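1. fold the following and give me the result.
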Amino acid sequence: MNLKQLIKSASARDINELEVLLLEGGFNVLRVLTDTGPYSLCDANGEVFRLRSTTELRQFLADVPPVPCMLVQYLVHEEICGQRGGPVAPLRVPFTLTSQW
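-> Here you go, the predicted model:
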C-alpha cells in the first residue's frame, strides 16, 4: 500500500488500525490493518517505507484522516534469552498522529 492508497482507505474508513513497528536498527515501519489483511506502507518503488522517528511519521502522515494507531515493539531479547515460557506478546502502546503529548 502506498500513501495515496492509505489516504483513500482512511477516508473511506476501511482501516481498522495503523501499527508503527519499532524495529532494531533505529527505524520504524508502518503496517496498515484492514479487513482484507495487513499491508506495509511502501514507497513509489514498492520498497517498505522506513521512518526514523514518530515526529517524521506524524509529518509524513499529516494528510491522513484520523485512525487508531499503536506503537508495537516485539521483545526479541526475551525470546532469545528464554526467560518466559510460552508465547511472548509484543508491547502495544496507543499512539496518536495529531499530538506529541
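
2. from now on I want contacts and neighbour counts done on CA atoms only, so please keep to that.
-> Will do.

3. can you give me the strands in the protein?
-> 15-23, 27-34, 37-40, 50-51, 69-73, 91-95 (DSSP state E).

4. how far off centre is the fourth one?
-> Taking CA atoms, centre = their mean, to the nearest Å, one finds the center of strand 50-51 at 10 Å from the center of the full chain.

5. got it, and stretch 46-59?
-> 9 Å.

6. and what of stretch 22-30?
-> Distance, stretch centre to chain centre, for stretch 22-30: 9 Å (CA atoms, centre = their mean).

7. and for comparison, fold this next one:
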Amino acid sequence: MNLQRFVAQARAGQIDQLELFSLEGGFYLLRVQSPHGLQYLVDKHGETVRLRSTTHLRDLLQEHDLPALPCVLVQHVVHDEMCGRRDGPIEPLRLPVNLERQW
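-> This next block holds a predicted model:
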C-alpha cells in the first residue's frame, strides 16, 4: 500500500489497525490492517518503507494530519526461538503503542 492510498483510507476510516513490525537492525516496517487485508506501507518506488522508531511513525501520521489509529508494536522474541523450550508455534510479542503522545 502506498502512502497516498494509506492516507486516503485512514481519513475515510477504513484502517482497522497499524502494526509496527520490529526487525533486527533497529528498523521497523508498517503493516496496515484494513478490510482489504494486511499490507506493508511502500514508497513511490514500491520499496517497503523503513521507519526508525515510534516517533518516526508519529511524525509521519502528524505530517498528513491523520486521525488517531490503533497501533501495536510487533516483535519476535529471539530468546524464545533460541532456547526452543516451548512446544508449538511461538507467537510474537504484541504491545499497544499510543501514537497520540510520545510519553
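
8. can you list the strands of structure 1 in TSV and add mean neighbour count and distance to residue 59 of structure 1?
-> As requested, those are exported to TSV (neighbours: other CA atoms under 10 Å; distance: least, CA to CA, whole Å):
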stretch	mean neighbour count	distance to residue 59 of structure 1
strand 15-23	20	14
strand 27-34	19	14
strand 37-40	15	18
strand 50-51	18	11
strand 69-73	19	15
strand 91-95	13	14
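
9. any chance of the ones you listed in JSON lines, with distance to residue 61 of structure 1 too?
-> What follows is the strands of structure 1, written out as JSON lines (distance: least, CA to CA, whole Å):
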{"stretch": "strand 15-23", "distance to residue 61 of structure 1": "11"}
{"stretch": "strand 27-34", "distance to residue 61 of structure 1": "10"}
{"stretch": "strand 37-40", "distance to residue 61 of structure 1": "14"}
{"stretch": "strand 50-51", "distance to residue 61 of structure 1": "11"}
{"stretch": "strand 69-73", "distance to residue 61 of structure 1": "12"}
{"stretch": "strand 91-95", "distance to residue 61 of structure 1": "13"}
